[in-house]
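A.B. asks: Compute the structure for the input listed below.
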Amino acid sequence: MGVIAISGQVASGKTTVARLLADKLGYRFISIGELFRKVAAERGLTLMQLHELAERDHSIDLHVDQVSIEEAKKGKVVIEGHLAAWIVKDYADVRVYLKADMMSRAGRLARREGISINDAINEIKTREESNRRRYMAIYSININDLSIFDLVIDTSLININDTLDIVGSYVIKVLNAKGKL
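C.D. replies: Just a heads-up that it's a prediction; the model follows:
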């Protein structure tokens, strides 16, 4: 019945870890970022264009957040997204935050999107600044305050399998302690 929220910086590994963790636990996987990308595609916008629109139209974030909350209420789910831990905080059994240094994240994003490191750095900075402004305006959330997280991991120097081992071990221990596994 557990609910796991995985948040983190752009290109920190959160989506990959969350998907693999969901598979490991036999849980459903929900990506807030993928929901956001789906909205962008439905509107014929790029992700960056939707970020810009969402700064003016808060209904976009509120819709995606409501979908996330409904999924959390069902249980047995790993929910991933920049704000996932805050959005589903009333339902989450474990809240994990992944971070990494800028060059590690830029390298990952550049490889994933087929762009230059400089373009990746610019995209990361733009997206994170947009996120920061929106989250403060809509929710009064400071995304740099990590005090709500049970586990914070720097993925700069460890690979995805090592990150999954750490997160998975912690999550399983917590869910067992809560009688939810």
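
A.B. asks: all contacts plus neighbour counts: C-alpha atoms, from now on.
C.D. replies: Noted.

A.B. asks: How far off centre is the longest helix belonging to the chain?
C.D. replies: In the chain, with assignment by DSSP state H, the single longest helix is helix 117-139. Distance of helix 117-139 from its chain centroid, counting by Cα atoms, centre = their mean, to the nearest Å, is 14 Å.

A.B. asks: here's the other one to compare against:
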Amino acid sequence: MIISISGAHGSGKSTVAQMLAKKLFWPRYYIGGLRREAAKKRGLTLAEYNALGETDPTTDTEVDEYQRQLGLSSDNFIIEGRTSWYFIPHSFKVYLDVSEAE
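C.D. replies: Below is the predicted model:
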């Protein structure tokens, strides 16, 4: 099983993903970390990588394709990201929301 977690800013995505991964003894992936790894492979900081993404769409497609391949080749993990559910359509999808008052 693959669990993808997405949701609104401040809804607790990282907290829930960390708790689930710890409870299930599964690896946890998060898009921020995947983007940092992709930047490092190019010898860039995350800020430089994000700036590059304004003109070079491969920065997004690299991470998107990594997610897609991860979903095809692995099982029993948690992935946290706003679009992970899309790139791993067979995942169990969790969406977290929080009211602005919270």
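
A.B. asks: still on that earlier bit, matching residues in the second structure for the longest helix of the first structure?
C.D. replies: Using TM-score structural alignment, none of the residues of the second structure align to helix 117-139 of the first structure.

A.B. asks: Can you give the contact residues for the helix or strand hosting G33 of the first structure?
C.D. replies: Assigned by DSSP states H and E, G33 of the first structure falls within helix 32-42. Applying Cα atoms under 8 Å, 6 or more residues apart in numbering, the set of residues contacting helix 32-42 of the first structure from outside is T46, L47, Q49, L50, V64, D65, S68, I79, E80, G81, H82, A84.

A.B. asks: now swap in stretch 102-109 of the first structure and tell me
C.D. replies: V10, A11, S12, I115, I117, N118, A120, I121, I124, S156.

A.B. asks: Break down the first structure into its strands, ranges please.
C.D. replies: 3-8, 28-31, 77-80, 94-99, 151-154 (DSSP state E).

A.B. asks: right, so of those, which gets closest to R134 of the first structure?
C.D. replies: strand 3-8 (15.8 Å; Cα to Cα).

A.B. asks: List the residues that contact the residue nearest the centre of the first structure.
C.D. replies: For the first structure, the residue sitting closest to the mean C-alpha position, by Cα atoms, centre = their mean, is G81 at 2.1 Å. Going by Cα under 8 Å, 6+ apart, G81 of the first structure touches A5, I6, S7, G8, K14, T15, S31, I32, G33.

A.B. asks: redo that, cut-off 7 Å
C.D. replies: Shown in contact with G81 of the first structure (Cα atoms under 7 Å, 6 or more residues apart in numbering): I6, S7, S31, I32, G33.

A.B. asks: ok, the third one touching I79?
C.D. replies: Right, the one you point to is S31 of the first structure. Yes: judged on Cα atoms under 7 Å, S31 of the first structure makes contact with I79 at a distance of 5.9 Å.

A.B. asks: Comparing these two, which residue is more hemmed in?
C.D. replies: I79 (32 against 20; other Cα atoms under 10 Å).

A.B. asks: K125 of the first structure versus the more buried one, what's the distance?
C.D. replies: 24 Å (Cα to Cα, to the nearest Å).

A.B. asks: Equivalent analysis for G81 of the first structure, please.
C.D. replies: Taking Cα to Cα, one finds G81 of the first structure at 17 Å from K125 of the first structure.

A.B. asks: counterpart of E70 of the first structure in the second structure?
C.D. replies: Aligned partner of E70 of the first structure by TM-score structural alignment: Q69.
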